[in-house]
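S.K.: All I have is the shape, not the residue letters:
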């Protein structure tokens, strides 16, 4: 049994490490905040799993950790806060049109709950009350994201279409984790003084993180295959030679060649291409909304996604990069 647990822990650590490495590689190429936050999230998973692994194999460490957990669960609190902040940030980056005030308020409430829960009562109830806020928080994050997407389905970028599935997974597993915690804490953990023995691993939580990992690896691998384009301080464009799969045949080289290459290089969706065409004519958000018959909120969301992909923060920067790209013709 010990061998199986050992192999299982190694599997989790390797899986999380693959995600972290892929995220760092993507961030070093494209500087998108989403990749940095993803790396931070899975780093917190690695640290958490290493500690849990140590409690399963080192008896003295397990006893010391469990006793400290009953008084000041500092490490677990830090892990929860870091991972929760990363989840909120990822949701803000993927769904930029959402109001984030409630997310920030929920994160603050989670932090306060984790700080004050250890002061409430003792024994099994105290531990259960400590874990409860984290599951309520993830349930809120998943349901709020799903509700937003039900109202604005077009706000989700094509390359992130599976994010809706992940939100559903988050909602389901937040409930399953709570059920598992309730059973384990009140039926299997030992809280008799002076002996304390806590099962620090949640299988439901592990399964959820494995699903996160599989999705992240698929997405990050796909991003690594895309060509890279860097814009220097002087506005000069340096581009790696694009692979044959993204090169446009010579017979398509017409008046729209620059636009097509630009959109292809940055993997702009068809809707983002429509909006970019109008942006290039110096139209404002309301005019874009009227032209495409979509809400201003949707326009802002797609413009934000374009900014992220091109790695800019202003329209003027986007236009400058586009016209330099058009002038230099780096695909030739």
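M.R.: Okay, I see it. Being a predicted model, the structure only gives us computed values, none of them experimental. Numbering: from 1, shown residues only.

S.K.: only C-alpha atoms for contact and neighbour calcs from this point on.
M.R.: Fine.

S.K.: where does the most centrally placed residue in the chain fall, helix, sheet strand or coil?
M.R.: The centroid of the chain falls nearest to residue 90 when counting by C-alpha atoms, centre = their mean (3.8 Å). Under DSSP: H, G, I helix; E, B strand; the rest coil, the three-state class of residue 90 is helix.

S.K.: Use this one as the comparison:
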């Protein structure tokens, strides 16, 4: 019965982890936030670790006389923890918007050293699995405390509220997992047969650790979907703004083209020469004589001569009247 429970229990978590990987992958593509990339990798490691662990659990429960927990098993679990710990550090560094620092690796390194020492010198201890789990949870708890200390110095971070809550939840569950380990060792030292069934399940399952995995997985799924929707909304807004800018540019081009056509027609109507037409366009734009001369590479005197000719054809004597005549022509 226990092996069936262990099988279903672990399969359910693997399915949940696959869901988290899928959602994190989409969120990373939408937001380009590398936190989701490292979360994705972390859950891949969790799947490998869980599959490895529960395969050995099934072997043990299927044959209670078989000793499957050899040194290779424990060293493999330590390796998975080191890889996962490195990803934890990368996630924390990204949340703090900093580079990975040696300080954040210290809890992971200390845990690995303690685990290796325990396996080397206490090999054959039936409580090694619980010891590994408890000491590793203590390492993650220390990592959470380091995050809290660093956050206190820099409180202007993106998504600070979400990350702080996630770290707080992680810290609480890791603390409870350590307490669970203490309870396990306390009960096992009593040699009370009434606790044997409970202890057998506590050895296979870290209840607080697995409850944390459940809660955190759903929080990651919610946060990933929230960020993906926010990124999609921002992308849509940028796209809409781009389309609006294109539309306004098109309208402006049409207005400029229409204005140019009207100027051409105006010049044709009053029989302007090519040079007079060029100068007329610049005068309508508010250009001064010197500016017109510089743009057309002619002298100011030549500009004045052409403007005089334009005024004569339009029967006016001031620039303000030129605009008035042009506007009257447009309204015809």
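M.R.: Cool, the structure landed. Note that the structure is a prediction, hence the values are computed from the model and not measured.

S.K.: Can you calculate the TM-score here?
M.R.: The TM-score (TM-score structural alignment, normalised by the length of structure 1) is 0.58; 234 aligned residues with a C-alpha RMSD of 3.8 Å.

S.K.: one step back: can you name the helix or strand that the residue lying closest to the residue nearest to the centre of structure 1 once chain neighbours are set aside falls in?
M.R.: Distance criterion C-alpha to C-alpha, 6 or more residues apart in numbering; nearest residue to residue 90 of structure 1, sequence neighbours excluded, is residue 34 at 6.3 Å. Residue 34 of structure 1 belongs to helix 33-57 when assigned by DSSP states H and E.

S.K.: so how far does that helix sit from its counterpart in structure 2?
M.R.: When structure 2 is overlaid, helix 33-57 of structure 1 sits 2.2 Å from its aligned residues on average, using mean C-alpha distance after the TM-score superposition for structure 1.

S.K.: After that helix, which helix or strand is next?
M.R.: helix 59-71.

S.K.: helices and strands around that next one, which ones?
M.R.: Using 3 or more C-alpha pairs under 8 Å, 6 or more residues apart in numbering; DSSP states H and E, the elements in contact with helix 59-71 of structure 1 are helix 33-57.

S.K.: So for the helix holding residue 34 of structure 1, what gets flagged as buried?
M.R.: Neighbour-count burial for helix 33-57 of structure 1, with 16 or more other C-alpha atoms under 10 Å as criterion, is recorded at 34-46, 48-53, 55-56.

S.K.: cool, stretch 65-82 of structure 1 as well?
M.R.: 65-67, 69-70, 73, 76-77, 79-82.

S.K.: for it, the distance to its chain's centre please.
M.R.: 24 Å (C-alpha atoms, centre = their mean, to the nearest Å).

S.K.: Aligned against structure 1, show me the partner of residue 292 of structure 2.
M.R.: Using TM-score structural alignment, residue 292 of structure 2 lacks an equivalent in structure 1.

S.K.: I meant to write residue 227 of structure 2 there.
M.R.: Taking TM-score structural alignment for the superposition, residue 227 of structure 2 sits opposite residue 223 in structure 1.

S.K.: mind listing what the residue nearest to the centre of structure 1 touches?
M.R.: Taking C-alpha atoms under 8 Å, 6 or more residues apart in numbering as the criterion, residue 90 of structure 1 is in contact with 34, 37-38.

S.K.: cool, and residue 11 of structure 2?
M.R.: By C-alpha under 8 Å, 6+ apart, residue 11 of structure 2 has no neighbours at all.

S.K.: Tell me how far it lies from residue 17 of structure 2.
M.R.: Residue 11 of structure 2 sits 10 Å away from residue 17 of structure 2, going by C-alpha to C-alpha, to the nearest Å.

S.K.: Equivalent analysis for residue 274 of structure 2, please.
M.R.: Using C-alpha to C-alpha, residue 274 of structure 2 is found at 76 Å from residue 17 of structure 2.
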